[in-house]
Every structure is written in C-alpha cells, then in structure tokens.
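S.K.: compute the structure for the input listed below.
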Amino acid sequence: MKIMIIGSSGSGKSTFARELGKITSYPILHLDKVFHKYPSEIAREKLREATRIFIFQNENVIIDGNYGSTLDERLPFADEVIWLKTPRLKTTFRVIKRSIKSRVFGKNRPDIAEEFKEKWDKEYLEFLKFVWTFPEKEFPQIEQKIKEFNVESKVIILKNRKDKEKYLANYGRKAKN
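M.R.: Below is the predicted model of the structure:
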C-alpha cells in the first residue's frame, strides 16, 4: 500500500503520517526532511530522487508532504491519497506556533531536516502568505494533477480532527483483521 498525505503547511500532515505509521508500521518519507537538507538550487531534484528511491525500495509507504512540483513522482504509484483540507486560519496559526516553539526550544520538529534553521525574515513572511493563500492558489493545481493521473477515486479528504481520528480508527481496525 502506497499512501500519499498532502495538504497545506500546518494542516497536520506530518503528525498524521506518524500516527498512521504507528498503526501500519509502514516506513515514512517526510519530504520536508529531504527538501530542507539541501541548498535550494538542488533541493527539488534531490526530493524527486529520494521519492523515486523510497517508492521503489518499499512495498508499503507513507509519503508526507505536498511539494506540488513533485506530485508527478508520487501520484502514479498512490493506492491512497489523503488530502488534509484544514482551514487556513488553523494552518497559519499552527505554522506560527511551531515557529515560536522552534525558536524558544531551539530544536526542529522531527519531520524536518536538522540543517534547517527558520528565520523570521521576509522569506518567512512570504511563506506565511503562501500558507494563507494555499486554498486559492494550490488547490486547483492539486486537483488538476489528481485528474491528470486519474486518481480521483483514491482521494480521501479529511477536513478536521474528527475526520482524522475516524480514519485512523478505521485503519486500525483493518490492520488488526
């Protein structure tokens, strides 16, 4: 089973991937961990390469991350695409909250490269704008890719904590049988 988890930054993809990984014991590829390990000029190609290798080396996988420019590396192999459509206010709040926690405690979250050091600068403000405008700007592109690779029937949309908990509980029951 190859499971792709997509959605805006701050939607809870990485947390959800870890929770699903506990239930399934599937290996997880956190795309942020790969992308932020390299300089920007080679990061996308390294991300594509790592994704290909991970998919071909593992029968069962969970891939956590959006990176629209690399969806074509993942969607053709997806058995399930979990799209976390969390409201923009919540995603933006979560991104700011994790940035503050990272600054206060001085360590990154487990799903991001150790080399990554977030700065509160113009680039960070642009990132927050990206998160805020994600539904308008990125959803149509994701929908187009989903149609292009004919995986509409494999998409599961989860909008809130209750949806996520229900999905995980159902998956847990399936895993036990």
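S.K.: CA atoms for contacts and neighbours, from now on please.
M.R.: Will do.
S.K.: so which residues make contact with the helix or strand containing residue 136?
M.R.: Taking DSSP states H and E as the definition, residue 136 sits inside helix 122-137. Identification of contacts with helix 122-137 by CA atoms under 8 Å, 6 or more residues apart in numbering yields 8-10, 88-89, 91-92, 95, 118.
S.K.: from residue 64, how far out is residue 9?
M.R.: With distances taken as CA to CA, to the nearest Å, residue 9 is found 11 Å from residue 64.
S.K.: again with residue 110
M.R.: 13 Å.
S.K.: check which helix or strand the closest residue in space to residue 52 that isn't next to it in sequence maps to.
M.R.: Distance criterion CA to CA, 6 or more residues apart in numbering; nearest residue to residue 52, sequence neighbours excluded, is residue 73 at 6.7 Å. Assigned by DSSP H and E, residue 73 falls within helix 71-74.
S.K.: distance of the residue nearest the centre of the chain relative to residue 8?
M.R.: By CA atoms, centre = their mean, the mean C-alpha position of the chain lies nearest to residue 65, the distance being 2.3 Å. Distance, residue 65 to residue 8, by CA to CA: 9 Å.
S.K.: same check, this time on residue 157
M.R.: 13 Å.
S.K.: try residue 66
M.R.: In terms of CA to CA, residue 66 sits 7 Å off from residue 8.
S.K.: so the two - more neighbours on which side?
M.R.: Neighbour comparison, residue 66 and residue 8: the larger count goes to residue 8, with 26 against 21 (by other CA atoms under 10 Å).
S.K.: was I right about the more buried one contacting residue 91?
M.R.: Yes - contact criterion CA atoms under 8 Å: residue 8 and residue 91 qualify, at 7.1 Å.
S.K.: buried set for stretch 154-165?
M.R.: For stretch 154-165, a neighbour-count test (16 or more other CA atoms under 10 Å) marks 155, 157-158, 164 as buried.
S.K.: another sequence for comparison is provided below:
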Amino acid sequence: MLVIGPCGAGKSTLAVELGERLHLPVFHMDQLNWQPGWNESSKDEIIAKLHDIVATERWLIDGTYGGTLATRLDRADSVVYLDFAISLCVRRLLGRIWTYRGRSRPDMTQDCPERFDLGFLIYLIRWNSGPRPRMEQCLIGHEHKVIRLQNPDALQRWMDSVPAVA
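M.R.: A predicted model of the protein is given here:
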C-alpha cells in the first residue's frame, strides 16, 4: 500500500494510523532518503532499499518521491492519494515546521531537525503546476488501485470504512 500526495497533506500521520489498523510495517520515504545531517541518499541507494521492501508480502510506504514512484506502484495493491488543496497543505507544513522546529519529526531520520526551507515551500506552492502533473502521469495504468481523497472529511469517511485487522 502507498500513501501519496503533496507535502503537508498528512501522509505520514495517515500511514502510521493505517499501519496500526491494518498491521502493516510502515516505511517513510523521508527516512529512506535522508541520512543524518540532511545528507541525501543516492537514487540507487533508495531504489535498492525499496526493492527489498516491496519484495516482501505486506508493507505500507508513505511519500510521493516521483523518481521512485514507478518501483512502488507496480507492487502496490492500493494507493491512497491525499489530493488536498495546496492552501491547506501550506498551513499544515508551516504548522509542522513550528511544532518540530529544531527537532527531528517521528517520520524523519534522526539528526534531521525540522527547519524552514524557502525552496521547499515554493516547491509545495507550485505543486499543481509541476510535481502533481508528473505524479498523475505515473499513475496512468494504476487508476484501479487509487483511492483519491480530496479533503480531510473525505479521508475521515474513508478511514471510518476501513476495518481494523485483528
């Protein structure tokens, strides 16, 4: 299972909740990508880690990371797409930065303290004109797997319909 969407949509929070409810091991793309001190892994390193994960029977991976999406889409049984308004995502991102400022988030590699990054904010603001169309292109052929949720209320209704695994 994948959880994808723009930054600040709540992918990691949802992944943790779904992982607990469905008894799935959760992997965060941010942890697979970032090494301590905000050092980025190479694409080959990330793909090698992903191959090991998706070769297993059950998993949940959160994070869009378009350059590795095809590797995950082919093996995913479902894709939860948080297709939320960018204005909401910007507010949530800024709230996350404030909440975790100077500390690593639970879904991030240790020694990668949360910080304000203007380039990252601009990336999010431009989501609908750049990253989104590229991600949507990757989803072609996988539409039958996609659960597109367009706001937090739709997400809550969907979550209410997902039975917990005993």
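S.K.: tell me how far the alignment partner in the first structure of residue 58 of the second structure lies from residue 53 of the first structure.
M.R.: Under the alignment (TM-score structural alignment), residue 58 of the second structure maps onto residue 60 of the first structure. Between residue 60 of the first structure and residue 53 of the first structure the distance, using CA to CA, works out to 13 Å.
S.K.: please identify the residue in the second structure that aligns with residue 26 of the first structure.
M.R.: So, by TM-score structural alignment, residue 26 of the first structure is matched to residue 24.
S.K.: pretty sure that match sits against residue 57.
M.R.: No - Residue 24 of the second structure is beyond contact range of residue 57, at 9.9 Å (criterion: CA under 8 Å).
S.K.: can you give me the helices in the second structure?
M.R.: 11-22, 29-33, 43-54, 69-73, 86-100, 118-125, 131-139, 152-161 (DSSP state H).
S.K.: dump these to a markdown table, plus distance to residue 2 of the second structure.
M.R.: Shown next, in a markdown table, are the helices of the second structure (distance: least, CA to CA, whole Å):
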| stretch | distance to residue 2 of the second structure |
| --- | --- |
| helix 11-22 | 8 |
| helix 29-33 | 11 |
| helix 43-54 | 11 |
| helix 69-73 | 8 |
| helix 86-100 | 19 |
| helix 118-125 | 20 |
| helix 131-139 | 12 |
| helix 152-161 | 15 |
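S.K.: which one of those helices lies closest to residue 79 of the second structure?
M.R.: helix 69-73 (7.9 Å; CA to CA).
S.K.: by how much does that closest one deviate from the first structure on average?
M.R.: After superposition onto the first structure, helix 69-73 of the second structure lies on average 0.8 Å away from the residues it aligns with, using mean CA distance after the TM-score superposition for the first structure.
S.K.: so where in the first structure does that helix end up aligned?
M.R.: With TM-score structural alignment as the criterion, helix 69-73 of the second structure aligns to 71-75.
S.K.: what residues does that stretch touch?
M.R.: 4, 48, 51-52, 81, 145-146, 149, 151.
S.K.: would you mind checking those residues for buried ones?
M.R.: 4, 48, 51, 81, 145-146, 151.
S.K.: quick check: the farthest pair among those residues?
M.R.: 48 and 151 (19.7 Å).
S.K.: and for residue 87 of the second structure, the neighbour number?
M.R.: So residue 87 of the second structure, with other CA under 10 Å, has 12 neighbours.
S.K.: now for it: what does it line up with in the first structure?
M.R.: Per TM-score structural alignment, residue 87 of the second structure is aligned with residue 89.
S.K.: report how many residues lie close to the counterpart of residue 131 of the first structure in the second structure.
M.R.: Aligned counterpart of residue 131 of the first structure in the second structure: residue 124 (TM-score structural alignment). Neighbour count for residue 124 of the second structure, taken as other CA under 10 Å: 22.
S.K.: give the residue farthest from the middle of the second structure.
M.R.: residue 166 (25.3 Å).
S.K.: how close does residue 16 of the second structure sit to residue 1 of the second structure?
M.R.: Here residue 16 of the second structure is placed at a distance of 12 Å from residue 1 of the second structure (CA to CA).
S.K.: ditto for residue 103 of the second structure
M.R.: Counting by CA to CA, the gap from residue 103 of the second structure to residue 1 of the second structure is 28 Å.
S.K.: what about those two, which has more around it?
M.R.: Counted by other CA under 10 Å, residue 103 of the second structure and residue 1 do not tie: residue 1 has more neighbours, with 23 against 15.
S.K.: since that was my last question, I'll sign off now.
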